[in-house]
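K.L.:
next one to model:
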Amino acid sequence: MRIGYTLMTEQSGPKDLVRWAVGAEEAGFDFEVMSDHYFPWLSSQGHAPYAWSVLGAVAHATERVDLMTYVTCPTIRYHPAVVAQKAATVQLLADGRFTLGLGSGENLNEHVVGERWPAVATRQDMLEEAIEVIRALHTGELVDHHGEHFRVESARIWDLPDGGVPIGVAVSGEESIARFAPLADHLVAVEPKAELVEGWNATEGAPTIGGAARAIGQIPICWDPDEKAAIERAHDQFRWFAGGWAVNADLPTTAGFNGATQFVRREDVAGSIPCGPDLDAIAEAVAEFDTAGFTDLALVQIGGEHQERFLAEAAGPLLERLRS
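P.N.:
So this is what the prediction gives:
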C-alpha cells in the first residue's frame, strides 16, 4: 500500500499548504491529495483557499510525490470544460504526477453560485456527463457537446499533456460502481469496505484494481503527544465526519454542520478516529484499508496548526511502522 498525505484546504491557508506539501514529500510520503472546498466543514477549521491555485504552487514546489484532487465536483461551481483545462495545466506543471479526482459534490461548496442543489440521482447524471466532456477535451480535439446538463461550444484544450489526465471517481456502493467504474481509471472511497474493491473488479469494462487501477482511500487521524488534547481537537474540528455522506452532501453551511453534530460526543469521535501518540493505533486503523484491498491511503492529520510537528516528529516513525 502507498501511504499519502492530505493537504486539507479546510484547515490551512495557501502558503502553509505548500509548506506542508514540501514537508510531507521530505518526510517520505508517496503521494498527496488535496480537498477542493469553498467552505470549511466547521467554522473552527477556519480556511478554504482556492485549491487549484495551491495545486499549481505545490506542483512547482515538489518533485517526487504524486498529486490528486480529493475530490473536485465538475458540475455546478465549475463547468466541466473549465475542469478539463485546469487539470491539463496542473498535469503539465506536475510533469505527469497528477490525477483528477472527481465526485458528485456537496451542497456546502456548490450552493455559492446560486444554482439549485439537485437530488442525488441528478447529481450522478451530471457527473457522468461531465466525465464525458472532460475525456473528450483531453483528446485535444475541437469539442462541441449539447447534452442534458452541459453545453460546450467549439472548445479545445491547447496545452495538453501526453495521454491526458487519469481520473479517479468517488463511489460508495453498487449503483455508483456500476455507473462510474467503466468511466474511471481509479476508485476513490473513504470507507474500508472490501465489497467496493470487489464490486469494482467484477464490473465489466472497469480497469482492474491491483492492475491498471488503484483504490485510493482516506483516513483521519489526530496525532498528538497529549491524548486528551488530540480528542478535544478532533471533536472540535472533525465531528462533522460522524454524519456520513448522506448528510454531508446536503447541508449548505458551517452553521448547519455545527447544528447537525452538536450531540456528537468526544468519546464518539475518539472511537472512530485514532487520537493521541499511539502510532500502533493508527497502524491498526490503516490495516483495515489494506485488508479491504485498497492500494493507496491518504492520512488526514487533524488541526492545521499541528501539521509541522506531525511531519517533524511522527510522520517518519509512522511511515516506517506502516511499511514494515
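K.L.:
can we go C-alpha only for contacts and neighbour counts from here?
P.N.:
Noted.
K.L.:
helix/strand/coil for Tyr5?
P.N.:
strand (DSSP: H, G, I helix; E, B strand; the rest coil).
K.L.:
same question for Phe294.
P.N.:
coil.
K.L.:
go ahead and confirm it touches Val197.
P.N.:
Yes: taking CA atoms under 8 Å as the definition, Phe294 is a contact partner of Val197 at 7.3 Å.
K.L.:
hey, what's in contact with both of those two?
P.N.:
Residues touching both Phe294 and Val197 by CA atoms under 8 Å, 6 or more residues apart in numbering: Ala215.
K.L.:
who has more neighbours, those two?
P.N.:
Neighbour tally, Phe294 and Val197, criterion other CA atoms under 10 Å: the higher count belongs to Phe294, 26 against 23.
K.L.:
quick one: contacts for the more buried one?
P.N.:
Phe294 sits next to 1, 192, 197, 214-217 when contact means CA under 8 Å, 6+ apart.
K.L.:
now those as CSV including secondary structure?
P.N.:
Putting the contacts of Phe294 into CSV (three-state DSSP) gives the following:
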residue, secondary structure
Met1, coil
Pro192, coil
Val197, helix
Arg214, coil
Ala215, strand
Ile216, strand
Gly217, strand
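K.L.:
highest neighbour count among those?
P.N.:
Ile216 (28 neighbours).
K.L.:
here's the other one to compare against:
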Amino acid sequence: MVSVGYTLLCEQAGPVDLIDHGIRAEAAGFDHLLISDHYNPWVEQQGHSPNAWPVLGAVAHATSRIELMTYLTSPIRRYHPAMVAQQASTVGVLSNGRFTLGLGAGENLNEHVVGAWPHVTQRHEMFEEAVQIIRPLLDGEKLVYSGNHYEVPEAYVWDRPDVPVKFAMAASGPRSCELAGQYADGLIAVQPEPRLLEMFDRAGGTGKPRYGQVAICYGPDEAECRRTVYDQWRWFGLGWKVMAELPEPVSFAAATQFVREEDVASSVPCGPDVEAHVAAFQRFVDAGFTHVGLVQVGGPSQVMFLDWARDVLLPRLREL
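P.N.:
Okay, here's the model as predicted:
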C-alpha cells in the first residue's frame, strides 16, 4: 500500500497552526508528514516561513504514530552538514524513530541569507561532501573529515534514536540518482517520472522508498480554488533550474508575471471533485512511488481540507 502524506507547508502557515495541522493530520489518518524547510516564502502572498526544526520537534512530541520527514533540507549553506546530522538525530529521538531526513541541494531563495549562492557545479560537489559527513554521523561514528568545501576536525552526535535516522535524497537526473543510490536510504522526486526511479534502481536503490509530492487545492468553489492556486502557486511551473537561482520572493513574482490562471489550474486540480485529486495522486502511484504527500494550496483552508480528507479523500485513496 502506498503511504499517503500531508505537507506542513511552512510558507503558508505560522508555527502554532502548523503544529495543530500536524496533530489533525495524524487524527485524520495520514501515514506521514512532510515539512518544508525554507527561510523565505516563494511569493509574498504566502506570508509565512517559520523555522521548520522547532516545529518538527513540537509535532514529534505531540504525535505518536505518523511518520515525519523534511521536504527538503539543504545541507550546503544555511546549515552545516554536521549540524544537520545533530538536528536530525534529535528529532529522531523525540519521535521515537519516526523521522526521515529529506535532503536536497537547495535554492538561492533560502540559502543566500548566509552568503553568496555557489555555481551549480560547486553546489553538487558540496552536496556530495555533505552526505559523506551526514551518513556516518547519523550512524553513530566519530568523524574526522577534510574535503574541498568542508572541514570537520572532530564530530560525534551524542543523542541518537535506537535505530539510526534514515535519509532520502532529491534527484532530477543521472548524477543525482547515482548519488542517491550510493548514499541514501530513499529517493525524492518532484515529478512522477519512472526514468528517475529506474536510474535510482540501477545505482543501488532497488527496494528503497521513493517519495513524491503532489499539489492540489480542495474547496467547495472551484473558481475560488483556481484564484488561490494562481495567487500562491504559479511559481511552481518555472522548473528547478530557474527556481534554484532566483533570490527573492519578488523575483518569483516577476518571473511569473505572464503566467495565466488557466496555466496553473491545468496542472493543479482545483475544487470539490475528489476524482480529480485522486487522479493527480494516481500519477505518482503509477510511476512507482511508495510515498506520496499532498500539498493543500492555501493556508486558511487546511482544517477544512483535513476534515474532508478524513471523510472522503483518504478512503478513496486507500482503494488504489
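K.L.:
how alike are these chains, TM-score-wise?
P.N.:
For this chain pair, the superposition-based TM-score is 0.97 by TM-score structural alignment, normalised by the length of the second structure; 318 aligned residues with a CA RMSD of 1.0 Å.
K.L.:
got the contacts of Phe294 of the first structure as a markdown table, with distance to Gly259 of the first structure columns?
P.N.:
Shown next, in a markdown table, are the contacts of Phe294 of the first structure (distance: CA to CA, whole Å):
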| residue | distance to Gly259 of the first structure |
| --- | --- |
| Met1 | 37 |
| Pro192 | 28 |
| Val197 | 34 |
| Arg214 | 36 |
| Ala215 | 33 |
| Ile216 | 31 |
| Gly217 | 28 |
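K.L.:
tell me where the stretch 201-324 of the first structure has strands.
P.N.:
215-223, 275-276, 296-301 (DSSP state E, counting those that start in this stretch).
K.L.:
tell me the contacts of Leu314 of the second structure?
P.N.:
29-30.
K.L.:
what residue in the first structure is paired with it?
P.N.:
Superposed on the first structure with TM-score structural alignment, Leu314 of the second structure falls opposite Leu319.
K.L.:
kindly report the same for Ala276 of the second structure.
P.N.:
Using TM-score structural alignment, Ala276 of the second structure pairs with Ala281 in the first structure.
K.L.:
nearest to His60 of the first structure, of the contacts of Phe294 of the first structure?
P.N.:
Proximity of the contacts of Phe294 of the first structure to His60 of the first structure (CA to CA) peaks at Ile216, which lies at 23.4 Å.
K.L.:
quick one: name whatever helix or strand follows the host helix or strand of Gln122 of the second structure.
P.N.:
Taking DSSP states H and E as the definition, one finds Gln122 of the second structure inside helix 120-138. Helices and strands here follow DSSP H and E; after helix 120-138 of the second structure, the next one along the chain is strand 143-146.
K.L.:
contacts for the helix or strand just after that next one?
P.N.:
Next helix or strand after strand 143-146 of the second structure toward the C-terminus (DSSP H and E): strand 151-155. Here strand 151-155 of the second structure makes contact (CA under 8 Å, 6+ apart) with 82, 137, 142-146.
K.L.:
okay, helices next: where are they in the first structure?
P.N.:
With DSSP state H as the criterion, the first structure has helices at 14-27, 51-61, 80-93, 107-110, 120-137, 174-180, 194-201, 227-238, 245-248, 254-260, 266-272, 279-292, 307-309, 315-323.
K.L.:
tell me which of these is the most buried.
P.N.:
helix 80-93 (a mean of 23; mean count of other CA atoms under 10 Å).
K.L.:
and the contacts of that one?
P.N.:
Contacts of helix 80-93 of the first structure (CA under 8 Å, 6+ apart): 52, 55-56, 59-60, 74, 97-100, 130-131, 133-135, 137-138, 152, 155, 157, 159-161, 164-165.
K.L.:
Glu262 of the second structure matches what in the first structure?
P.N.:
Checking TM-score structural alignment: Glu262 of the second structure goes with Glu267.
K.L.:
count of residues packed around the nearest residue to the match of Ala276 of the second structure once chain neighbours are set aside?
P.N.:
In space, and not counting its chain neighbours, Ala281 of the first structure is closest to Pro274: 6.2 Å by CA to CA, 6 or more residues apart in numbering. When neighbours are defined as other CA under 10 Å, Pro274 of the first structure has 26 of them.
K.L.:
ok, now which ones touch Pro274 of the first structure?
P.N.:
220-223, 281-282, 285.
K.L.:
circling back to that earlier point, which one of the strands of the stretch 201-324 of the first structure lies closest to Phe39 of the first structure?
P.N.:
So among these, strand 296-301 is nearest, using CA to CA, at 17.5 Å.
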